[in-house]
Each structure stands twice: as structure tokens, then as C-alpha cells.
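*Asks:* all I have is the shape, not the residue letters:
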């Protein structure tokens, strides 16, 4: 990105837990062609896919720390780039989490990956979904409950029972494709993949071609949600390589 492009690009900040698949964000920034700067800062805690640990990971104190780190980038909006660390709070609790994050970010618009899934499904007119979760069953069920509160019906729910985000981040591209494709359901309008620790962006177009339906993945919808918050979706052209969500009318 040239200096002039950097000056013109909108800046969105992402709080990412630990390290796993954060390279999806510079990949997305490249595909966006200089229209946005996607700043990523990290917070740290245990990476276990277990409810008590996830509640701690998404706590107000940890997210305030992340917002403080992002202040250097002066983002126009902030997104908590973690699905399980947001839906684990439930529908109402996740709203409170986002409100606290906005306050910690100086009143900037804020959201999380869990809300990004609901809004992306709404934008595409998706009503029924299959969920290809990497989590254990109890955590995956909480995501299905969250989607239901958002008006999205889960007609197929599967869990790979992977205990840590680090393990998810080490999955090969072939493993990721098989995990997702094998969890499709005939009655699903789309397949949802709720883990920001999973590298998916470079695989979405191929998956959609194979399945014949939209595939919404955690890092994909998180980037989309950040752009939505700053109004960048209204004027942006379609973006090849990031799936149906980024090719829809209005992009």
C-alpha cells in the first residue's frame, strides 16, 4: 500500500486472542486493495475451548487492554476477533461486552465475531445454517443458541472436539477443507465456521464452489463486520477471493 493509499484508507482495529490464524487479516487487507487498514493487536490468556477460560478471555479487563493497544492505530472502529469469547456470554451478555469495549475504545463503534455471523447471515438472506465447529460439543451448542437468538436456525451442528485454539491453528489446508465440507447439510442455506483460530480466507471460494452455497468463516465475517461499522461496505466494490459475502450487491 502506497503512502497516499494509507492516508485514504479507513482503519479498523481487531483484538485477536493469542496467536493462531491472525495472518488472515493482512491477507484480507491485500485483497481489499488499499481501501482499508486492518490493524491487529493481541491479548493473552489460556486458549482452551472451555467455558470458564473463555469467559476470562473475553472479560472487560482483557478487552480494555486490547483497546488500549489499538489506540496507537487510531481505528475508526474496533472488533473483538473471537467467536467463542463472545457467544459464551450469551446474547445479552455479548451486547454488554461490546458496549464495554466501545467505552474502552473511546466511544468508537465496536462489535464481535459472534454478532458478525448474525449480521452477515442477515445480509445474505440466510435463514438456515450448518455449523462446522472446531470446539467441543458444549461450546458448539452455545454458538447454536446464540445464532438462534439472532434469528438464524441451525439445522446441522457438528463439533470436531479440538480442545485448544493452537491445535486449530495447526490444521493443514486440506484438513480445514475436509472439516468444513463434510459438515454441510442439505437443508442449510450456508455453512458457518466459527473459529478465528482457523485459517480459512484463502479457501472460501473453493469451498463455496464445491458446496454450491455461501461459506461464512470467523475471520471473514469479522473483517466484514469491521468494514460495516465504518460504512465502508456501502461504497466498496466487490472483492474477489473472499466469498459470496464480499461479492454481494452493495459491496
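*Replies:* Structure's in. What do you need? It should be emphasised that the depicted structure is a prediction, and the values quoted were computed from it without experimental measurement.
*Asks:* every contact and neighbour count from this point should use C-alpha atoms.
*Replies:* Fine.
*Asks:* and the strands in this structure, which stretches?
*Replies:* Along the chain, the stretches classed as strands by DSSP state E are 10-17, 36-43, 77-80, 110-112, 128-133, 153-159, 190-193, 215-217.
*Asks:* presented hereafter is structure B, for comparison with structure A:
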């Protein structure tokens, strides 16, 4: 892991599910020669439900602000709201306001996983994408709308109907591979798996070999976005096409 003096991006992570992806990602980056810390602080999510009303409360300015001072104690230079659904659920403009408020509260550059996906798709040069979501269909459809607002063409979208992050966090390699395969589309130039509750850090090369195209997962793009905010790109093929320069 990186020394305590290394640059750091802090993550506000909702509840407990796949937070162990972050030390795993830090270790993979360290193996690639990156000198960066990825401290994570858990937020109080209220109700664990992929339901619009619960997600709006989960991503409220109050809940995020409650943990800002804690994450700043890690001497971070940027902060990212590590949640897709409780950012895109606010819509494009609402998600921008969420990030503006987080940045103002933290007095640091800020972003969220939803914008991480939008920026990552642009960085790959992918015009057409497929969404393989753990969420119910109505929530996944809101992510489709968010990506369209970012200028992406969504050629297919598949929801899995999973209500809680806790359940998603129990999925292993085979379930994640099946999710990606089921959500792929021949016309898609990249496949997106938008849920930070989903473990994926250890399997990104497997996912891309299986599908034969870039795969973007929530925790992967969230960390990439943090490095982007730090102005510290990293060449790390072990984390897929997005990290391969």
C-alpha cells in the first residue's frame, strides 16, 4: 500500500457491501507503480433499497456532509461519492448540484460514480454502450437517461431486479461474469456495470476477455475518477482498458 505521505483521494461509500474493492484496487495500483492512497469512509444510508425515494435520501446533501470531516482527516486532495444509483437518481442537473454541494462542503474537488461513468465512456471514445445493472428496471432506466444526457447512445439496458446492496455484495465471480454476458450487446463498444455494491476489482481482465471489449465497473471507474481529479493518471492494464494508456 502507498505510504501515508502519498497523494490521496477520499471516498464516501454508502453502507457496507463491496468496500473491500478499494484496498484491493489500491494494491493493484501499487503493483503498477502508482503512489496513491484511497481512504474510504462509510456513510449512513438509511434504508438499503434500490428504490427512488430511498436513493434520494441516501444521496442527500446532509448524509454526505455528515462524513466529510471524517474523510478529510485522511489528508485527501479530492473526494468522490462512491455511489451510482444515489447520484444518477437526481438526474443530470441534480447530480451536478450534488457534486457542487459536496465540493463546497469539503472545500476540495469532488465527483460521483455517475460522472465517473460518463467521463470514463468519453475517455474510451465509446459512442455506444450497454448497461448490465443489478438494479430493478425502473432504476436502471434512470441510469440510461443519465448517460444519454452525457451524450452516450445506450443500445441496450438490462436490470436484474435486486433491491438491496447487501444482496449484491454477496455476488462472486461467476455471478458478475453472468451479469456482464447477459447485458452485452453486439453493437455496444463497452459494457457498464453500475453498482458500487458489486465486487469487481479482481475480475476486470476476466470480464474483458469474456466479452472482447472494455468493461466499466462502478468501483473501477470511481477510483479512476479520483485519480483524474488528482491529475494522476495510471497505466495499469490489470484494471482493464480504461487504465491502459
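*Replies:* Yep, it's here. Since the structure is predicted, the reported quantities are computational estimates derived from the model, not experimental observations.
*Asks:* centroid residue for structure 2?
*Replies:* In structure 2, the C-alpha nearest the mean C-alpha coordinate belongs to residue 218, at 2.9 Å (CA atoms, centre = their mean).
*Asks:* can you tell me the closest non-neighbouring residue to residue 221 of structure 1?
*Replies:* Nearest residue to residue 221 of structure 1 in three dimensions, chain neighbours excluded: residue 116, at 5.5 Å (CA to CA, 6 or more residues apart in numbering).
*Asks:* check contacts around that neighbour.
*Replies:* The contact partners of residue 116 of structure 1, taken as CA atoms under 8 Å, 6 or more residues apart in numbering, are 221, 222, 224, 225.
*Asks:* of these, which are reproduced in structure 2?
*Replies:* Mapping the contacts of residue 116 of structure 1 onto structure 2 (both residues aligned by TM-score structural alignment, their matches' CA atoms under 8 Å) leaves 221, 222, 224, 225 still in contact.
*Asks:* got those as JSON lines, with distance to residue 168 of structure 1 and neighbour count columns?
*Replies:* JSON lines is the format used below for those (distance: CA to CA, whole Å; neighbours: other CA atoms under 10 Å):
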{"residue": "221", "distance to residue 168 of structure 1": "18", "neighbour count": "29"}
{"residue": "222", "distance to residue 168 of structure 1": "18", "neighbour count": "28"}
{"residue": "224", "distance to residue 168 of structure 1": "22", "neighbour count": "22"}
{"residue": "225", "distance to residue 168 of structure 1": "23", "neighbour count": "27"}
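*Asks:* just these now: which is nearest residue 191 of structure 1?
*Replies:* residue 221 (12.5 Å; CA to CA).
*Asks:* do you know how far the residue nearest to residue 54 of structure 1 when sequence neighbours are not counted is from residue 20 of structure 1?
*Replies:* What sits nearest to residue 54 of structure 1 in space, not counting adjacent residues and going by CA to CA, 6+ apart, is residue 85, at 5.0 Å. To residue 20 of structure 1, residue 85 of structure 1 is 15 Å away according to CA to CA, to the nearest Å.
*Asks:* more neighbours, these two?
*Replies:* residue 85 (25 against 19; other CA atoms under 10 Å).
*Asks:* quick one, helices of the stretch 101-250 of structure 1?
*Replies:* Residue ranges of the helices in the stretch 101-250 of structure 1, as given by DSSP state H, counting those that start in this stretch, are 113-124, 137-149, 165-169, 173-181, 204-211, 218-229.
*Asks:* distance from the fourth one to structure 2 after superposition?
*Replies:* After superposition onto structure 2, the mean distance of helix 173-181 of structure 1 to its aligned counterpart is 1.1 Å, using mean CA distance after the TM-score superposition for structure 1.
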